[in-house]
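Asker: got a structure for you, letters missing:
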């Protein structure tokens, strides 16, 4: 027991030291590259206490009104750094864009990040706006977009059930996972995400159905059996109005509309 407790103490001390080193490094980046910054927030795995030695640093930086709103990736002291640089007006535009895409990336950074610099309460004001957006949730998808997603998922589920080629089956399964996740998040008016954030947001939106969908996808990848994924995605499709095949119709709007994402709406 003593040895185990000692090991935990060493591990905790290492993790804590790593977090402090990352925060100090983030402060150096801001001071070196943005000495006139009005605010800065360190987000991502470091802020969440999940950082490793190879984790990059995600930093939102509020600059003066004469600056340029942009995103930049660089390497600082051997570490990859993602910078989200913006003016106050730029932050407002970025928040609006993140709401429109239903992902709230920058809002989450401000809401959960560690404050590095805060001149005259700039970060606290930004955090209050971010919290308000997150509490309100994303806008609901319009009826036509939901119908297009239902149509796309219905078609993909048919293809998944019929697939014999293992590569095609995996590709279609990825489409089914993303399409069903999007509909489930919309059903709950919950934020969605991409990459590693997709399962996280999915489980936040609906722990039971989200876990079933993710578990079905994992089961297919492990065994090539699509049954569990089809069942989980079909249940979500029913929540959104059910399968849609005959009767689907859409007028030409001047762009190609994707059944996967509703692009063009």
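Answerer: Received, thanks. What you see is a predicted model, and the numbers here were worked out from it, not measured in a lab. Residues are numbered from 1 along each chain as shown.
Asker: C-alpha from now on. contacts and neighbour counts both.
Answerer: Noted.
Asker: show me where the stretch 101-250 of the chain has its helices.
Answerer: Taking DSSP state H, counting those that start in this stretch as the criterion, the stretch 101-250 of the chain carries its helices at 105-112, 122-136, 143-162, 166-187, 197-205, 207-223, 227-239.
Asker: output the ones you listed as CSV; include the columns mean neighbour count and distance to residue 53.
Answerer: Below are the helices of the stretch 101-250 of the chain laid out as CSV (neighbours: other CA atoms under 10 Å; distance: least, CA to CA, whole Å):
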stretch, mean neighbour count, distance to residue 53
helix 105-112, 20, 20
helix 122-136, 16, 27
helix 143-162, 20, 40
helix 166-187, 20, 30
helix 197-205, 19, 21
helix 207-223, 18, 28
helix 227-239, 20, 35
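Asker: presented hereafter is structure B, for comparison with structure A:
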């Protein structure tokens, strides 16, 4: 298989020869590529704001192409900051420049600023709503025998707790493996507690480890919430 950077450059020369600028992002840009990695290529054009994404194969590589015309990328930066998952800011800030242009420099600078600033903060109403929802999940979890429903509930609890803990700390969240990576980035000891709590439940059917994890995460914000919760 060809070198990822050389392959990306060749792809651009063949499929996007008139683009204004281009970057190679993702695991290949970070030097973390594996046998199943793809090439994440960001392509920039001048003109009216438009964007699209395309998946294809080229020269033995699976390729994900992200094409932005004008300043369409700004909408994706804003959306990521709002939802707390820094897909585009991370990709662009880490990317290797394949075709230089002022817009590439500008986009990378904006991405780095957004990535360093963290996601949009949660207000008290958002925090209280999540405390309430997690409390309901815990109550439901404690009421269930160990088995199918309890397994799905524990996954929901741990996912929601990770989101709660990261967002209340103005830290980015993620999906799948990235959620655990973000926890480790913020607090490695807490990430270990998440891991050990899940292990205790799956191996020993210990519900208390999960409940203790939830209480530890919620306690700085008032703990579990049911009585007095109001939405309207």
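Answerer: Noted; the coordinates are in hand. Predicted model, so just to flag it, every value in this text is computed and none were measured.
Asker: of the helices of the stretch 101-250 of the first structure, which is nearest residue 75 of the first structure?
Answerer: Comparing the helices of the stretch 101-250 of the first structure against residue 75 of the first structure with CA to CA, the closest turns out to be helix 105-112 (20.2 Å).
Asker: what span of the second structure is the closest one aligned with?
Answerer: With TM-score structural alignment applied, helix 105-112 of the first structure matches the range 87-94 in the second structure.
Asker: can you tell me which of the helices of the stretch 101-250 of the first structure comes nearest to residue 247 of the first structure?
Answerer: When the helices of the stretch 101-250 of the first structure are compared (using CA to CA), the closest one is helix 143-162, at 10.0 Å.
Asker: re the thing from before, just put the helices of the stretch 101-250 of the first structure in a markdown table and tack on distance to residue 23 of the first structure.
Answerer: Formatted as a markdown table, the helices of the stretch 101-250 of the first structure follow (distance: least, CA to CA, whole Å):
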| stretch | distance to residue 23 of the first structure |
| --- | --- |
| helix 105-112 | 14 |
| helix 122-136 | 17 |
| helix 143-162 | 42 |
| helix 166-187 | 33 |
| helix 197-205 | 23 |
| helix 207-223 | 32 |
| helix 227-239 | 41 |
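Asker: for residue 54 of the first structure, find the nearest of these.
Answerer: For residue 54 of the first structure, the closest of the helices of the stretch 101-250 of the first structure is helix 197-205, at 18.7 Å, according to CA to CA.
Asker: angle of that closest one against helix 166-187?
Answerer: Here helix 197-205 of the first structure points in a direction 40 degrees away from that of helix 166-187 (axes from the mean of the first three to the mean of the last three CA atoms, to 10 degrees).
Asker: against residue 133 of the second structure, how distant is the counterpart of residue 179 of the first structure in the second structure?
Answerer: In the second structure, the residue matched to residue 179 of the first structure (TM-score structural alignment) is residue 160. The spacing between residue 160 of the second structure and residue 133 of the second structure, counted by CA to CA, to the nearest Å, is 9 Å.
Asker: and residue 79 of the first structure, how far from residue 135 of the first structure?
Answerer: Note on residue 79 of the first structure: its distance to residue 135 of the first structure, by CA to CA, is 34 Å.
Asker: I'd say residue 57 of the first structure and residue 46 touch.
Answerer: Yes: between residue 57 of the first structure and residue 46 there is a contact at 7.3 Å, judged by CA atoms under 8 Å.
Asker: where do the contact lists of those two overlap?
Answerer: residue 22 (CA atoms under 8 Å, 6 or more residues apart in numbering).
Asker: those two: which has the busier surroundings?
Answerer: residue 57 (25 against 21; other CA atoms under 10 Å).
Asker: centre-most residue in the second structure?
Answerer: Taking CA atoms, centre = their mean, the centroid of the second structure lies closest to residue 174, which sits 2.6 Å from it.
Asker: where's the equivalent of that residue over in the first structure relative to residue 105 of the first structure, distance?
Answerer: Taking TM-score structural alignment, residue 174 of the second structure has residue 193 as its aligned residue in the first structure. Distance, residue 193 of the first structure to residue 105 of the first structure, by CA to CA: 8 Å.
Asker: now residue 95 of the second structure, nearest residue through space, not along the chain?
Answerer: Excluding its sequence neighbours, the residue lying closest to residue 95 of the second structure (CA to CA, 6 or more residues apart in numbering) is residue 25, at 4.3 Å.
Asker: so the one you found touches residue 94, yeah?
Answerer: Yes: between residue 25 of the second structure and residue 94 there is a contact under CA under 8 Å: 6.5 Å.
Asker: which residue in the first structure aligns with residue 61 of the second structure?
Answerer: For residue 61 of the second structure, the aligned residue in the first structure is residue 79 (criterion: TM-score structural alignment).
Asker: okay, now its match: neighbour count?
Answerer: 15.
Asker: what of residue 69 of the second structure?
Answerer: Neighbour count of residue 69 of the second structure, defined by other CA under 10 Å: 18.
Asker: quick check: closest non-adjacent residue to it.
Answerer: residue 45 (4.6 Å).
Asker: surely that neighbour is in contact with residue 22?
Answerer: No: applying CA under 8 Å, one finds residue 45 of the second structure not in contact with residue 22, separated by 9.0 Å.
Asker: so which of those two has more stuff around it?
Answerer: residue 22 (26 against 20).
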